[in-house]
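Chemist: The following comprises the amino acid sequence and a computationally predicted model.
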Amino acid sequence: MKNNILFTALVCLTLFSCKVEKKVTQKTKLVVGVVVDQMRYDYLTRFADRYGEGGFKRLLNEGFSLENAHYNYIPTYTAVGHTSIYTGTTPTNHGIISNHWYDKYLKETIYCVDDSKYKTIGNDGDGGKKSPYRMLTTTITDQLRLAQNMKGKTIGVAIKDRSAILPAGHTANAAYWFDGGSKGEWISSSYYMNELPTWVTEFNASKKADEYLSKPWETLYDIDTYTESIADDNKFEQPFKGQDKPVFPHNIPELRSKNNNYSILKAIPAGNSFTNDFAKAAIIGENLGKTDYTDFLAVSFSSTDYVGHQFGVASKEIEDTYLRLDKDLEDLFNFLDTEVGEGNYTLFLTADHAAVQVPAYLKSVKIPANYISYKKFTAYVNEITKKHFNSDELVENISNFQIFLNKEKIAELKLDANTVAQKIADEVINYKTIYKSVTARTLQSTSFTSGILNSLQNGYNQKLSGDVLLIPNPSTLSTYYKDGGTSHGSGYSYDTHIPMIFYGNGINQGNSKKKYEITDIAPTLANLLQVEFPNGTTGKIITEVIE
């Protein structure tokens, strides 16, 4: 009897031990956040037959893909997207309400990461006078640093300054971005350091930018095989300056001087390859993934956005850009396998927003779409206030589909600001291209739990946003794009539906069709890393993703 009891106990203990051992996940040495600027979800499926096995398909086959992931706020812009990914919350809490926005206290338009308290590190220009101070909450990168008593490194890398600075958080060791124009160098801010590390100086000295700009942009494959896009020569795209038509090949060495010199590198697929080169140099130069602490590399591929804006969603240029990015990603993943070790890193890939098909193209195939002139709309709003309040000076600024009232003038005329705002909201709904209008007071006093007004509310910040907020009709852009190209910023699915894929250490294999929101990435990572959530988090843990 005693032997049987002992045998049973040993079996139970063995089984229990095996079960526990199976659940233990090795500590992640490096987290890599990959953000592809302006990537629609359907770029994963549309170009799938042309992707190789080691890039996007590797993530889809071996990682966990959320196929119904969306942004849950308006506006869907670059700075807002990168901030929301890493903070796990929306502009309501984190305070980055656009790329540029009207500051009603300073009475001027500001840029999200401008900060005159700091100077450029890397050259004598002004491109480095930046910091993340306008971001009011912490990021997952901040929380990882705090959890390790400021051990472990966080590095942000992107061609765009905002795409490097905001994801890296307040406590980053460094953020680096590309200074175009006549400079052609990777730079940083004195917010992070007093001088560039040797590896950055050596990278700049290698003149890789000139190497990439010495070649024309030709299609990776025979252009006749690019069947997932419309004709190369069409009226819905914007050519480079100095180019008669927006068609391949694009003679970059010849066009360089007419397109702000080094800045043209941002607007071609080579800009992504260049970013990839720098990210790999950062991994080596900063010894990422090589210590007892967990490091974080936040890298954003920005050139996809520039190409999308100029040529549009359906262009040959976009198709070629993603086929080339697929190869860059394969190169990065192989590098991580070798340098950090397969199984030693955790990676996620998403986008900061998507994009709408060119409205003029949609109109050509009988899909409702339009353009809105801010100049004409401003005149319309002024007519409203003149008619009802006998003054056309009650509006201080109209931008980002928000109306800021002139509170001083309203007080001078002994008017009630809420009454003025409500009258404007009631009247502007009659404007042809405006679909919804709502006052700030309504957003403060009413809870919209679903639909596009919920997205508007999630993007509204009581301290920073305007007095009347507007939603245009679907597929409506500023007249700035009337001559070609496209943009983003709305709460419609073409702007909100983005890829969200997790891969690597601690991540399950599979996919899900359940709806998830962009704010779910940060708490999921926090749970995986066993660190505290960013302090403004409103997202949830995606339990399907984690082992």
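Modeler: It's in.
Chemist: Every contact and neighbour count from this point should use C-alpha atoms.
Modeler: Noted.
Chemist: which ones are touching the nearest residue to A270 once chain neighbours are set aside?
Modeler: By the measure of Cα to Cα, 6 or more residues apart in numbering, the closest residue to A270 outside its immediate chain neighbours is Y212, 6.2 Å from it. Contact analysis of Y212 by Cα atoms under 8 Å, 6 or more residues apart in numbering lists L265, A270, F274.
Chemist: how close does the residue nearest the centre of the chain get to W177?
Modeler: For the chain, D352 is the residue whose C-alpha lies nearest the centre (Cα atoms, centre = their mean; 2.4 Å). Distance of D352 to W177, computed by Cα to Cα, to the nearest Å: 17 Å.
Chemist: Over to T227?
Modeler: For T227, the distance to W177 - Cα to Cα - is 34 Å.
Chemist: Presented hereafter is structure B, for comparison with structure A:
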Amino acid sequence: MKHLIFIILTVAALSLSAQDKPKLVVGIVVDQMRQEYLYRFEKKFGPGGFKRLMSDGFMLKNAHYNYVPTYTGPGHASVYTGTTPAIHGIIANDWFDKTLKKAVNCVGDENQKPVGIEVGNGDVSPWRLLSTTITDELKLATQKRGKVIGLSMKDRGAVLPAGHMADGAYWFDSPSGKFISSTYYKPGLPLWLEKVNSLNLADQYLNREWKTLLPVEQYTESGPDDSPYENRIKGKEEKPVFPYNLRQMRTKSTGYELIVASGFGCDLLTDVVKAALDGEELGKDEITDFLTVSYSSPDYVGHAMGPNSVEIEDTYLRLDRNIQDLLSELDKKVGTGQYIVFLTADHAVSDVPQYLKDNKIPAGLFRESFAEAGINDFLKKYFPDKKIVEKISNDQVFLNQEAFTGDPKSTGVDRLIVTELITQYLMGTDGVANVFTSSSLRSSDYGEKGLKGSVVRGFNPKRSGDIAFVLEPNWLSSSYVTGTTHGSGYTYDTHVPILFYGWGVRKGSSSQLHVITDIAPTLSVLLKIKFPSGCTGQPITEITD
């Protein structure tokens, strides 16, 4: 009997040692999460969510984005390509296309149609993403046998992480309340997702009341629930305070949009993620699969309420339970120690500028539309018959190229004069810290330090504007006095969590500086596959060595 037990244990040990790769990688991106949330809310987290990742995994305490703008589209692209907008080309969520002379979306694709509904936001694909992703590299390394699935409430949060070769990417369609896809992937939804959609989960959640998980007076890590710095959520006529009667509020809103901006948005996505684990049979064989998950609801809540709100704290306490639920599901379905999870964010967030001003901290709002009109009026003194500025977008000035047609010599001089005049105008504008011309950015070193380096790494010569500018700390490109946003290169927008957990990851932490582009090459080393084609990051040696 003892001999038999010895043989069984030996075979099991040999089998485990033969597995030199995880069965599944789960990438979790939280839309708008500060590193400090892990510390601020830690006492209220349960043992099996964020705390499990922090105590049993490896945590980078000093991880930052190294470019601007710190937006959702570029953030997801940078996590999975291991490079920045200068190379992967996703320069914003939406940007002004110099050739088409109109705004384009980072995943918009007029050649595609929605799948799962007749009309909706399904005309999308990753075609504007110029680099491969770590998920693409897994598909290439496994001869397409490794499965890649992307899930999010936002289309860009599902499409960009899943890459060009994904087996499927699925996101929430607010008008219909269903998860949908694009013809880029497949002509129809998988059976498991059709079954999920048939349950009308969004409808079930919207018939509930969003109230705090704990008594509201225990939310001492946040400001008062009744705050003048918060936006009203559509459908709630009175002040933005708990509780939120979603059943009543939805009668004054459109479709199922409230679910995304409520505490139940992460619950809904977690339900779909668990269904995908089963439906796609992820992690069921020895070939590594990859599941990308992007929790979008914290961004919607954060924009409306700000990082000091009770709503954002409650959202993260609920997300903590979602993480615990997901990890437990992975333990059961894939096996403890058989998977890797990494968790990060696509950007952090600024405090509400008006709150800072009321507390004697310099802050302000910069209105791009006002600047655009002001610059054009200013330039009429020198060029009375021309409209010089085509558009100001994402803190960049796009010149009207038709204003510089004709003799190259004279128009070249005009362009130089215009560039200098616009620079002078912007430098004299409240809230502007510095201005950079496209020529100075193109000639700069990719590794340049400081804020200029962040602009360089976010500047794609073919897609970005002719002039870029940087605002002063705590100044936002926004017209809203309440609520907040993100996008800068300052630490309140760049400092995000990076946590690795599971197969091949030792326990520990590091305060060494690491940038977001280090995630993808770290995974490449762990999975023993190529780095993404545009990768500029480096493996996190505290994890890999």
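Modeler: Looks like it arrived, so ask away. Being a predicted model, the structure only gives us computed values, none of them experimental.
Chemist: before we move on, the earlier item: aligned counterpart of the residue nearest to the centre of structure 1 in structure 2, please.
Modeler: Counting by TM-score structural alignment, D352 of structure 1 corresponds to D346 in structure 2.
Chemist: Please name the residues that touch the nearest residue to its match once chain neighbours are set aside.
Modeler: Closest residue in space to D346 of structure 2, ignoring its immediate chain neighbours: G75 at 4.3 Å, by Cα to Cα, 6+ apart. Neighbour list for G75 of structure 2: A345, D346, H347 [criterion: Cα under 8 Å, 6+ apart].
Chemist: T227 and W177 of structure 1: who's more crowded?
Modeler: Neighbours were counted for T227 of structure 1 and for W177 using other Cα atoms under 10 Å; W177 has more, 24 against 11.
Chemist: for V273 of structure 2, helix, strand, or coil?
Modeler: Applying DSSP: H, G, I helix; E, B strand; the rest coil to V273 of structure 2 yields a three-state assignment of helix.
Chemist: The aligned partner of it in structure 1 - nearest residue in space that isn't next to it in sequence?
Modeler: Taking TM-score structural alignment, the alignment pairs V273 of structure 2 with A279 from structure 1. Ranked by Cα to Cα, 6+ apart and with sequence neighbours excluded, the top spatial neighbour of A279 of structure 1 is V157, at 6.5 Å.
Chemist: Now name the helix or strand holding that neighbour.
Modeler: strand 154-158 (DSSP states H and E).
Chemist: repeat for G157 of structure 2
Modeler: helix 155-162.
Chemist: Over which residues of structure 1 does whatever helix or strand comes next after that helix lie when aligned?
Modeler: Scanning forward in sequence from helix 155-162 of structure 2 by DSSP H and E, the next helix or strand is strand 168-173. Aligned by TM-score structural alignment, strand 168-173 of structure 2 falls on residues 174-179 of structure 1.
Chemist: mean shift of the matching stretch relative to structure 2?
Modeler: After superposition onto structure 2, the mean distance of stretch 174-179 of structure 1 to its aligned counterpart is 0.2 Å, using mean Cα distance after the TM-score superposition for structure 1.
Chemist: List of residues touching that stretch?
Modeler: With Cα under 8 Å, 6+ apart, stretch 174-179 of structure 1 has contacts from 127, 154-161, 164-165, 168, 184-189, 192-193, 263.
Chemist: coming back round to it: so the counterpart of the residue nearest to D346 of structure 2 in structure 1 is in which element?
Modeler: Aligned by TM-score structural alignment, G75 of structure 2 pairs with G81 of structure 1. Counting by DSSP H and E, the element that carries G81 of structure 1 is helix 78-87.
Chemist: what's the angle from that helix to helix 161-168?
Modeler: 10 degrees (axes from the mean of the first three to the mean of the last three Cα atoms, to 10 degrees).
Chemist: Quick one: average offset of helix 78-87 of structure 1 versus structure 2, please.
Modeler: Mean deviation for helix 78-87 of structure 1: 0.2 Å (mean Cα distance after the TM-score superposition for structure 1).
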